[in-house]
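# Sequence and predicted structure, then a few things I'm wondering about:
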Amino acid sequence: MSEWEEKIEKIAEHTVQQNVTHIAGVPTWTIVLIRRLFEMKGTDNLRDIWPGLELYIHGGVSFMPYRDQFKELIRGDGMHYVETYNASEGFFAFQDRPDADDMLLMPDYGVFYEFIPAEEMHREDPKTLSWGEVETGKNYAVVITTNCGLWRYKLGDTVRFTTLFPHRIQISGRVKHFINAFGEEVIADNSDKAIDAACKLTGAVMKEYTAGPVYMQGTGKGGHEWIIEFEKPPADKEVFVRELDAALQKVNSDYEAKRHKDMALLLPVVHIAPTGTFYRWMQQRGKLGGQHKVPRLSNDRKYVEEILSLI
């Protein structure tokens, strides 16, 4: 079924009367399904519809910004969350420890791995490392060769190793999704952590976000512009912006250096988007469905300008 909205409707109709115990999917689109179920049953807790629900298997994007939102949507004890890393090209890793936020890399699933260090990612002939040469705490682009015929294929994801032997990873972002207009080298892992921290400190719950650069004009200074759609907005937007900025400085020393005394970058500009903005934007782009994710960061203003035109 190619039409995503029709697919969501059919899934909701088929499952609303079922005793579903396990669900799996990308968080963004799972939330769309949950909200449709809420509309059908007149509730705001998925456990009212599926009382036996106990497991959500997620992947595709970092779950960090969505965790609090899912706790609001699925209330009650005994709910478990497990992260996996899989794609059309293969199955790569899964969360093997219930309370951990990393995944065990699978060396024996018909995939040979190579890893491109962050500083080599955008070079024409980058250096690659075997998994015996990687280090913890550094970002790498993933390259795979598979027994299905893929040869040195770049997945487009970046990962960071948390342990070696056994090798465990966290997905840290996408190769194409970053902001480095001023040498700040902000990646999705940085922005996810920053927005998560800001939400926790202000009581907000994030739904979706994206960010891009504000270019220097003449003798002016640059910055970042964020568009955020909230499930629960912060009580004080200015406090949220300051906390977001402070959290991003904590996780990214290059950004901190550029922000020092407003030397090169000014305080971020944050727009609070009306409910449904990101859905309409993805729909407009023909990007609805589980294979498509909201791009978190861009090194140009294309995404920001497109979304601002909808607000």
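Noted; the coordinates are in hand.
# hey, let's count contacts and neighbours off CA atoms from now on
Noted.
# tell me which residues of the helix or strand hosting Leu155 are tucked away?
Leu155 is part of strand 153-163 when elements are defined by DSSP states H and E. Buried positions in strand 153-163, judged by neighbour count with 16 or more other Cα atoms under 10 Å: Lys154, Asp157, Thr158, Val159, Arg160, Phe161, Thr162.
# Which strands and helices lie in contact with that strand?
In terms of contacts (3 or more Cα pairs under 8 Å, 6 or more residues apart in numbering; DSSP states H and E), strand 153-163 is packed against strand 139-146, strand 168-174.
# Check it against this one:
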Amino acid sequence: MSIKSVFAIPFARVATKRVFKWANKPYKTQDKVFKKLISKAKNTAFGKDHDFENIKSYDDFKKRVKVTDYEGLRTYVDRIVAGESDVLWPEKPLYFAKTSGTTSGAKYIPITKDSMPTHIKAARNALLFYIAEKNDASFVDGKMIFLQGSPVLTDKNGVKLGRLSGIVAHYVPKYLLKNRLPSWETNCIEDWDTKVNAIVDETINEDMSVISGIPSWVQMYFEKLIEKTGKKVSEIFPNFNFFIYGGVNFEPYKNKFESLIGKKIDYIELYPASEGFIAYQDSQTEKGMLLQLNSGMFYEFIPATEFFDENPTRISIKDVKMGVNYVIILNTTAGLWGYNIGDTVEFTSLKPFRIKVTGRIKHFISAFGEHVIGKEVEKALNDSILGTDINISEFTVAPQVNPESGLPYHEWFIEFENEPENLENFALKVDAAMQEQNIYYFDLIEGKVLRPLIIRKVKKGGFHEYMKSIGKFGGQNKIPQLSDNRKIADVLQDFLKN
């Protein structure tokens, strides 16, 4: 055991105690964040346009600042991109995190000198909570990997531009640099197939202890390791005991992962976004992720059922309830105001405040008034494979409004690793799980408006081929698990199993 791992345990205990100091005073913490945000931004262009000088309460704020998205703030962001200072936040940002938008094209999300440290601190604290809970920091002596975007940054009028994961790669602590893989050169490879093969070559003979990334892409890495060695991942990396992930619900991947790894391991879920690091899993025994109330973000919540109403309920942390699906709204030290990032969340605990991501407000199916959301399709699928040897690589769901014959239905595109023996019976099992969760869907099936769902088998590697075909093949891109239109479904017809 190294000195590094010995000292990590007392350091982790101190760090987690500091976190619970603010977590146990949630209202006071958020109130303090709110006041600092308003005070610091009052002399910016946005602050002057929205009379921040006279904001004294959250009610004052709601009257002056509307809920919006990237398009709503675009005129301000365009000024920053053009080189202007003091627009949404004092001075210029340090970085632009470049993301792709469905309607906005490329989006440039500002990251400032005030917001950047919160990304790093939250990721660090997630690991420290794990160390404190397990009383074990031996993993810091092994090699660690994060499957991420290229760290090569470009310049945009004096501001560095890149993917969030590439920007974060510049902030790996010095004490972990020797443990970090892959090499800088490999991380800079843009082509994903080439990059994963290079990562396999660099890591195959190393003592990997921590692996992290989006599950679908880590799965690809694991499969290439097994293909090359003929061994399970746990045989290749005997000291690999936990996986860090974010961005998607892991449950549909869990069976497949444990099959590839060859043993049960621990998991740490993160909720990072270009707009801010929102939450992380702080316990292996409690459900949900600890909401980061002390990270320069003031949170607002709108019940998802009201989001598209003319005057939806808009509340702070003080008024949230368990069991309600909320659209999460951010106000940040990067200068994002009333900002809808598109995610829906549900609280799993109110002491402290923990959340789980339930889906995307734009990713739903209500072609027939059924109001199906991501959480429901994920749970239906997970419940249906529980206790079986069925493994699923990827899936997505879309409505079929105009079938060639018969009633309309929900069409599920699933890439199986291990297929069910009887696909029709499996489809009925998933459909029953959907009806149990969603009363609108149940009524539509019972009323013969819809027929039970149909599953289409996507060929092995089909989702990867689909992502390549639309130019979104890479470690930070992921398939929406449901949509209210046929844009994805119609293209996937070309990737079905014969």
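Arrived safely, thanks for sending. Since the model is a prediction, treat every value here as computed from it, not as a measurement.
# What would you report as the TM-score here?
The TM-score (TM-score structural alignment, normalised by the length of structure 1) is 0.94; 308 aligned residues with a Cα RMSD of 1.8 Å.
# if we can go back for a sec, in structure 2, what range does the strand holding Leu155 of structure 1 match?
Aligned using TM-score structural alignment, strand 153-163 of structure 1 spans residues 339-349 in structure 2.
# How about residues contacting that stretch?
Applying Cα atoms under 8 Å, 6 or more residues apart in numbering, the contact partners of stretch 339-349 of structure 2 are 67-70, 275, 287-288, 304, 321-331, 353-362.
# Reformat the helices and strands packed on strand 153-163 of structure 1 as CSV; add distance to Lys232 of structure 1.
Shown next, in CSV, are those (distance: least, Cα to Cα, whole Å):
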stretch, distance to Lys232 of structure 1
strand 139-146, 32
strand 168-174, 25
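# got JSON lines for those strands, with mean neighbour count too?
JSON lines is the format used below for these (neighbours: other Cα atoms under 10 Å):
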{"stretch": "strand 139-146", "mean neighbour count": "22"}
{"stretch": "strand 168-174", "mean neighbour count": "23"}
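# So what's the residue count around the counterpart of Gly369 of structure 2 in structure 1?
Under the alignment (TM-score structural alignment), Gly369 of structure 2 maps onto Gly183 of structure 1. Using other Cα atoms under 10 Å, Gly183 of structure 1 has 12 neighbouring residues.
# show me the contacts for Gly183 of structure 1.
With Cα under 8 Å, 6+ apart, Gly183 of structure 1 has these contacts: Asp254, Tyr255.
# Pretty sure it sits in a strand.
No: per DSSP: H, G, I helix; E, B strand; the rest coil, Gly183 of structure 1 lies outside any strand segment and is coil.
# Can you give me the distance of it to Tyr303 of structure 1?
20 Å (Cα to Cα, to the nearest Å).
# Also Gly76 of structure 1?
Distance from Gly76 of structure 1 to Tyr303 of structure 1, by Cα to Cα: 37 Å.
# With Glu208 of structure 1 instead?
Taking Cα to Cα, one finds Glu208 of structure 1 at 13 Å from Tyr303 of structure 1.
# ditto for Lys71 of structure 1
Counting by Cα to Cα - Lys71 of structure 1 and Tyr303 of structure 1 are separated by 29 Å.
# Neighbour count for the two, which is higher?
More crowded of Lys71 of structure 1 and Tyr303, by other Cα under 10 Å: Tyr303, with 19 against 12.
# Map that one onto structure 2.
Match for Tyr303 of structure 1 (TM-score structural alignment): Ile488.
# how far is whichever strand or helix holds that match from where the chain is centred?
Assigned by DSSP H and E, Ile488 of structure 2 belongs to helix 487-492. Centroid separation for helix 487-492 of structure 2 versus its chain: 23 Å, with Cα atoms, centre = their mean, to the nearest Å.
# Can you mark which positions in it are buried?
Ile488, Ala489, Leu492.
# swap in stretch 398-410 of structure 2?
Going by 16+ other Cα under 10 Å, stretch 398-410 of structure 2 has these buried residues: Ala398, Pro399, Gln400, Val401, Pro408, Tyr409, His410.
# ok, now stretch 246-261 of structure 1?
Buried, per 16+ other Cα under 10 Å, within stretch 246-261 of structure 1: Ala246, Ala247, Leu248, Gln249, Val251, Asn252, Asp254, Tyr255, Glu256, Ala257, Lys258, Arg259.
# I am finished for the moment; much appreciated.
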